[in-house]
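Undergrad: just a sequence and a predicted model for now, questions to come.
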Amino acid sequence: MGTTSNGDRPWESCHTVYTNAKAGMDGVDKEKVQRVIYEMSKGSKYFENEQRKDAILKEKIERMQAQCAKLTEKDIEKFQMVADKRIEELESSRDLSKIWLHSDMDAFFAAVETLENPSLEGKPLAVGSMSMISTANYEARKYGVRSAMPGFIAFKLCPELVLVPVSFDKYVHYSEKTRKVFRRYDPNFIATSLDEAYLDITEICKGRGVTREKVAEELRKAIYEETALTCSVGVAPNRLLAKIGGIGKVTEHILRDGLGISTCEDMLRKSAYICGLFSPSSVDFFLSVGLGLGNTETPQLRLRKSISNERTFSSTDDQSLLFKKLEETAEALSDDLQKESLFGRTLTLKLKTSSFEVKTRATSLQKFIQSKEHIFFHASKLLRAELPLSVRLIGLRMSHFGEAESHPADPTQRTLGSFFTEGTSAGRETISEPTVDHLDEEEESTTDLAPPSSTQQGAVSWLNDYICSLCGYELPPSFLKERQEHSDFHLAEILQKESPTPPKKRRKPTSNGSKHIPIEFFFDRTKEK
């Protein structure tokens, strides 16, 4: 391990390992963490999946470098003029009239567990399982332990680590307490997770004649008094600066290794290359990050496009346990739908296998549903079609929302429409939709489904990691939630077009002179299929 050759230090070339990027990890020995993760993961399915992802990233970087090498001095001069003009336009749009506050609870899950069990105070603590850690407190982070890290690796880094299971009911309870405080300062605050939110405190500062620093300190104190928990707060003229965030991990590596861009200053210094290699929308995004420009207005109220819920657990192929986890997820999703009075018609099942591959399967329903029973019934059919399978994560997503319609209380009860369509389109209810970045190209399609539909042929992919392959809409890779909703929109649109519709009833004269076909006629036809 003491060699200097890069060939003998393979962990140094791994882009996907966990590094000292979280608060409280500044003094962590990054190379030690990388080496432990590499040695502990080597040969595992997780490691193989990370290698595949790393190979894809390497290919993107090489492609970026090749494109960059093709740019002539004349090209660069032309693109620099374009960049300078766009930077001037963006700079003129800078709005310093707003005051945004970003609140982030400190090691939230771990802090809640310590609050309810004071004996954990001062001990390195992580919340999660041996498969995956959700949160690590600051004592654990000193050893390199962090969120999204497998628990078995965390124990290698910190043998004294205390690991407690996730308890979402607790976290939701304390999250609601923090939101009570947020509402005092901004009734329209933007919650991005259980422990994170943006608040527009412009009017509070003006109305009370106080500084932004005063309001920030006041809010931190109010949250502590309400919850006995601490939070970190950032204040700035826009949300980007308030959080000090911008691009995702993959984009960071592409910019750094492909173009030598590591800082915002680099982004502006190499703006000609940005303009020459990316689309106009992406150029605006990168240049805005470089200039520190971000959203200053509160987003307009918009209808939710999807709601999702998922559970991570130790890999298992125990079907009874998988259906239990599915039922728990269906109940959580139903609760979320009921809170927002939403009914959905497109249900998507997400599975992460023991080899860390991700599969999604979707079904377009005849009725808009909301209850746990209906969700579990239809989700069970999707899951059953994939078994046997070893799974480590189950997720459900509901989209394509609409008004509630009268529907059978018993989800197994058939409608007349099913008799019109069942004979000719059985099996079309389930559509296989592989996710772009995770599935192997050699993965077999589900055998009991209908032939590949336009949903499969037109699955959303992101060209150059930015552009939707179906409509050309551009979203940076860090906009995970927006990308998911965008994919759901296309999926729902296609499924709606493909949903079987009952054929028109053909009238046929009968021997008794009636102009109508007896209903038994349709039942008989179905049986003959």
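TA: Happy to help now that I have it.
Undergrad: C-alpha only now, for contacts and for neighbours.
TA: Will do.
Undergrad: pull up the gap between the residue nearest to residue 104 when sequence neighbours are not counted and residue 175, please.
TA: Closest residue in space to residue 104, ignoring its immediate chain neighbours: residue 196 at 4.6 Å, by CA to CA, 6 or more residues apart in numbering. Computed as CA to CA, to the nearest Å, the residue 196 to residue 175 distance reads 9 Å.
Undergrad: enumerate every residue touching residue 309.
TA: 329, 332, 333, 395, 396, 397 (CA atoms under 8 Å, 6 or more residues apart in numbering).
Undergrad: helix or strand for it, which one?
TA: In the assignment (DSSP states H and E), residue 309 maps to strand 306-316.
Undergrad: one more: residue 349?
TA: Using DSSP H and E, residue 349 sits within strand 343-353.
Undergrad: residues near residue 204, how many?
TA: Using other CA atoms under 10 Å, residue 204 has 17 neighbouring residues.
Undergrad: structure two is appended below for comparative analysis:
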Amino acid sequence: MSKEHKDNENKGLLCNFTHEKAGMQGLDREKINKIIHDTSVNTEFFKREQEHIAIVEEKARSMKNRISESLSKGPDFIREINEEIYKIIQEIESERHLSETWIHVDMDMFYASVEIRDNPELADKPVAVGGNSMIATANYIARRYGIRSAMPGFIGKKLCEELVFVKPNFSKYREEGEKIREIFRDFDPDFESMGLDEGNLRVTEYLINNEMNHDEGRQELARIIRQRIKDKTQLPASAGIACNRSLAKIATDMGKPNGQYFIPFDKEQIIEIMSKMNVRKIPGVGKVLEKTLNELGVVTCKDILQKKYELYIAFQAGSFKFLASAALGVGSCYHHETREEQKSISLSRTFASTNNIEEINKYIAEFSREISEQLDEKNAQIKTVSVSLKTYKFEPKSKSETLGRYIYKELDIYEIAIKLYNELAIKEKIRHVGVRVANIIYRRTGAIDDIIEKVSKDPTPKQSSIKCFSQQCPVCNKVFMYTEKRMEIHLKQCLEEQSQKFQPKVVKKQKNAPQPTITLDCFYKKK
């Protein structure tokens, strides 16, 4: 790879533009990356991302050295790792099932589609939902200019002066999302919701019961689901049909926009399709892993198999199996364990840089309350509490504590979180705070006073109206468990955080005076 080409790829990595979304193929990436790069070059975000790129490149160099040393050990060593790789491949192949059918459905440019439906005058214009600070999604016309989610709006304007901004309306999107999920339930009552506009449906039983369990029937069912969505919402949806969850999601992307794609239930054809697939298209591969693989000469899934020795040496066994499974087109064929088996809960907030104790306390108290409510709903307790911060320079700081007992009450969580915050003793202004709990158990045997307190507060049991789902944020691409309301809160915070990342750096002299210590008095003051 030439230095010029590598520099351009790094510009793309900085701006998360290396992953082509639907409707963005064949664009002048070098030109677009240059505009984004030149606009963000004087920000703290740019500096931090440059540091991250350097870390990835150093990690790749270390991997290359390890690979070179290992392969120089001679034929006996090669024979040994070949046997290990053979065992892993055999294990992967034993997990291949061609009898299950999955349909992955994803609404096309969901937020933008809703707005265009409600205002048809936008149909032939480049549209972005968001504002000058950050874009949540863009329609396909805007994407032809290189505009996409997680991009600051002012950069979008540089790419396309005619870009029209529409303010997000999350209550409207939630309403449409529930209509879509009602349709999903008709075909798979246990479908996996990936947010307001996306779902994984295991439709094997439906196909068998309706005498449709063949290739034509599978494709016809996808058309039926998409048409039902179109009739009920007047919104376009794309779908992928395959023998496992991961392949179905990949197929959806191949069918966009407003179409569907069927991956044959045939081992050889699956491997052939995957061999040409860019590694970034693999669900679970982000920009950092993509960059690492590219540094090792791996661009497509075919490269994964051709460089299996190098990757086996470079990565841990679990990571190697994940990559090899993806290259072979093998994935999970059954629904995940119940969502009650959540391993951790975390909440965070990004805000304008501050050392205002009352504001920071407000967030920590709010997170403690919300986490306690979630634990109470799930009849769960936790043993580990963590606090994470980011300074105005984007430097991350964190501290955690594992207790000798399990807790779930708001005040207990708050007390530990505040103690951890004070122990961090941050002298600079901070712009982000988060609280995370882990080591969750789900069989809490409550004390009698807890039960009495609960019954006295609400003698009539109520069924929770909170709908939980697994969601991938369209801005940061993180996947997490959230309620719809919390997803809306996260997305707003994420857009704000991305916006602040691209603000030019302002140099000010600041006194590094230590912040006052937060105490429990602050907690009760806010009650």
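TA: Okay, I see it. Computed from a predicted structure; not experimentally measured.
Undergrad: can you pull the TM-score for these?
TA: After superposition, the two chains reach a TM-score (TM-score structural alignment, normalised by the length of structure 2) of 0.66; 409 aligned residues with a CA RMSD of 3.9 Å.
Undergrad: which position in structure 2 pairs with the residue nearest to residue 104 of structure 1?
TA: Using TM-score structural alignment, the partner of residue 196 of structure 1 in structure 2 is residue 198.
Undergrad: which position in structure 2 pairs with residue 225 of structure 1?
TA: In structure 2, residue 225 of structure 1 lines up with residue 231, judged by TM-score structural alignment.
Undergrad: buried sites along the host helix or strand of that match?
TA: Assigned by DSSP H and E, residue 231 of structure 2 belongs to helix 215-233. Residues of helix 215-233 of structure 2 classed as buried: 218, 219, 221, 222, 223, 225, 226, 227, 228, 229 (neighbour count, 16 or more other CA atoms under 10 Å).
Undergrad: same check on stretch 299-307 of structure 2?
TA: Buried residues in stretch 299-307 of structure 2, counted by 16+ other CA under 10 Å: 299, 300, 301, 302, 303, 304, 305.
Undergrad: between those residues, which is nearest residue 90 of structure 2?
TA: Comparing these against residue 90 of structure 2 with CA to CA picks out residue 305 as the nearest, at 13.8 Å.
Undergrad: list the contacts of that closest one.
TA: Residue 305 of structure 2 is in contact with 324, 327, counting by CA under 8 Å, 6+ apart.
Undergrad: equivalent analysis for residue 304 of structure 2, please.
TA: Contacts here follow CA under 8 Å, 6+ apart; on that basis residue 304 of structure 2 touches 298, 311, 323, 324, 327.
Undergrad: of the contacts of residue 309 of structure 1, closest to residue 34 of structure 1?
TA: If you rank the contacts of residue 309 of structure 1 by distance to residue 34 of structure 1 using CA to CA, residue 395 comes first, at 29.7 Å.
Undergrad: quick one: contacts for the closest one?
TA: Residues near residue 395 of structure 1 by CA under 8 Å, 6+ apart: 308, 309, 310, 311, 326, 329, 349, 350, 351.
Undergrad: about what we covered before: pull out the buried positions in the next helix-or-strand element following the strand holding residue 349 of structure 1.
TA: Using DSSP H and E, the helix or strand that follows strand 343-353 of structure 1 in sequence is strand 358-369. By neighbour count with 16+ other CA under 10 Å, strand 358-369 of structure 1 contains the buried residues 358, 359, 360, 361, 362, 363, 364, 365, 366, 367, 368, 369.
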